[in-house]
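Participant: What follows is a predicted structure for the sequence shown.
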Amino acid sequence: MGRVRVAGFAVSIDGFGAGPEQSLEHPMGKGGKDLHQWFYPTRAFRSMIGKDGGTEDRFASAAMAGFGAFILGRNMFGPAGDDWGGPDWKGWWGDNPPYHAPTFILSHHARAPIVMDGGTTFHFVTDGIEAALAQAKAAAGDLDVKIGGGVSTVQQYLKARAIDELHLVQSPIVLGRGENLFVGIDLPSLGYRVTEVVPTGLATHLVLSR
């Protein structure tokens, strides 16, 4: 059985994992794209968008590797609201999302699964985080399950003590507003400790394990 991991989850210096006022224009909230400046130059990111080249970064490569299933919060799939961004909405990523594995979306609104190019199928789970995790583990087999975000989803799985490893990327920006990962979260009490710190020119990588 694989592990349950968060990998490549970027936060600002003041702890925000997304900016305020998410919208079609600002999927990560205002200022949220700046959290990922460390990722954009890497070979891993460029290959995701069909481009060659890029820098080598082991954390970027590991952020999407070794996973047999993914779990995402509702807003990671589409803008908030009952219409899912419209009747033809199939996610933020186009016809070939970067997951290439079964991907479970936490939601209060039922929807039939969506089969995408490249091996991604979106499944919409309406009966809670435990049900989503059980389905994801069954789909992943011996591979890991990635809790892909957003902030609320990571918080829920942290509080449930379901995450084995948490890789945070502290980006050198401040957002001031948005969704703060650490509000209401006592990581030491939940059993997490820092096991690796790697500073780079664009961010500091922090790995916490239980």
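Facilitator: Sure, I can see it. Numbering: from 1, shown residues only.

Participant: Going by C-alpha atoms from here, please, whenever you check contacts or count neighbours.
Facilitator: Fine.

Participant: can you give me the strands in this protein?
Facilitator: Taking DSSP state E, the strands of the chain run over residues 4-11, 16-18, 67-72, 102-106, 114-115, 121-125, 144-149, 165-170, 179-180, 193-199, 204-209.

Participant: Need the winner for burial among those strands.
Facilitator: Highest mean neighbour count among those (mean count of other CA atoms under 10 Å): strand 16-18, with a mean of 28.

Participant: A further structure is provided below for comparison with the first:
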Amino acid sequence: MGITRTHLSVSLDGFAAGPRQSVEHPLGVGGDRLHTWVFGLQAWRAEHGMTGGEVNASSAVVEEVQGNVGAVVMGRGMFGGGPGPWNEEDPWTGWWGEDPPFHAPVFVVTHHPREPLPMAGGTTFHFVTEGPEAAVEQARRVAGDRDVLVAGGAATVRDCLNAGLLDQLDLHLVPVLLRAGERLLDGVDDVRLEQVRAVEAPGVTHLRYRVLR
């Protein structure tokens, strides 16, 4: 049976996104600095339909966290399109173009209903209005023996931690200070974690935690 897990890049001061997130700055101002370690990797580029790239100590980590995913859960902020009801005249289809990198069903937690959105490469976005618990339940049902990845953003990961839905937390700790934005663990209840590994790599340290019940 698969597990429910997440992996996110965080700054040394605990932020998973920079301030003032918008269509122009989906990661917040300065938030792209959290991900420079991964953008040049061959493993990441291949997942996004690009060729070339670097191989280093992060490569095996990225291949592992991207692998064995049977379904994905994300928040409305990560899917994008702005707050409020969906714009039916110019429907938002995500940040990723016609062939999103998920290649699995994606369950978007939102307050506003919308019909499923099929895309190329096996990705279909389903919009869940009953909260993260319902989204994870639906994702687990279709994932079968594979894992459910809670892809973000930070608020959705916090909600899943507080609801006891996550089994594993992979954090990519980046040596930058954002000083503002959205902290990953602000408002998280007394969740007990057990560190199970640490991997040093250029520009990042990969930390894995098991969530204890």
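Facilitator: Perfect, thanks for sending it. All values derive from a computational prediction rather than experimental measurement.

Participant: picking that back up, and the strands of structure 1 as JSON lines, adding distance to Asp57 of structure 1?
Facilitator: Below are the strands of structure 1 laid out as JSON lines (distance: least, CA to CA, whole Å):
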{"stretch": "strand 4-11", "distance to Asp57 of structure 1": "11"}
{"stretch": "strand 16-18", "distance to Asp57 of structure 1": "21"}
{"stretch": "strand 67-72", "distance to Asp57 of structure 1": "18"}
{"stretch": "strand 102-106", "distance to Asp57 of structure 1": "25"}
{"stretch": "strand 114-115", "distance to Asp57 of structure 1": "30"}
{"stretch": "strand 121-125", "distance to Asp57 of structure 1": "28"}
{"stretch": "strand 144-149", "distance to Asp57 of structure 1": "19"}
{"stretch": "strand 165-170", "distance to Asp57 of structure 1": "13"}
{"stretch": "strand 179-180", "distance to Asp57 of structure 1": "26"}
{"stretch": "strand 193-199", "distance to Asp57 of structure 1": "12"}
{"stretch": "strand 204-209", "distance to Asp57 of structure 1": "11"}
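
Participant: quick one: which of these is nearest Arg43 of structure 1?
Facilitator: Nearest of the strands of structure 1 to Arg43 of structure 1, taken as CA to CA: strand 4-11 at 14.4 Å.

Participant: just how off-centre is the closest one within its chain?
Facilitator: 6 Å (CA atoms, centre = their mean, to the nearest Å).

Participant: just stretch 5-14 of structure 2 next, same as before
Facilitator: Once both centres are worked out by CA atoms, centre = their mean, stretch 5-14 of structure 2 turns out to sit 10 Å from its chain's centre.

Participant: repeat for stretch 53-61 of structure 2
Facilitator: 19 Å.

Participant: distance between the ends of that stretch?
Facilitator: 15 Å (CA to CA, to the nearest Å).

Participant: For burial, what's the neighbour tally of Thr129 of structure 2?
Facilitator: The number of residues packed near Thr129 of structure 2 is 15, by other CA atoms under 10 Å.

Participant: no no, Asp127 of structure 1
Facilitator: 12.

Participant: which residues sit in contact with it?
Facilitator: When contacts are counted by CA atoms under 8 Å, 6 or more residues apart in numbering, Asp127 of structure 1 touches His108.

Participant: Can you give me the distance of it to Leu133 of structure 1?
Facilitator: 11 Å.
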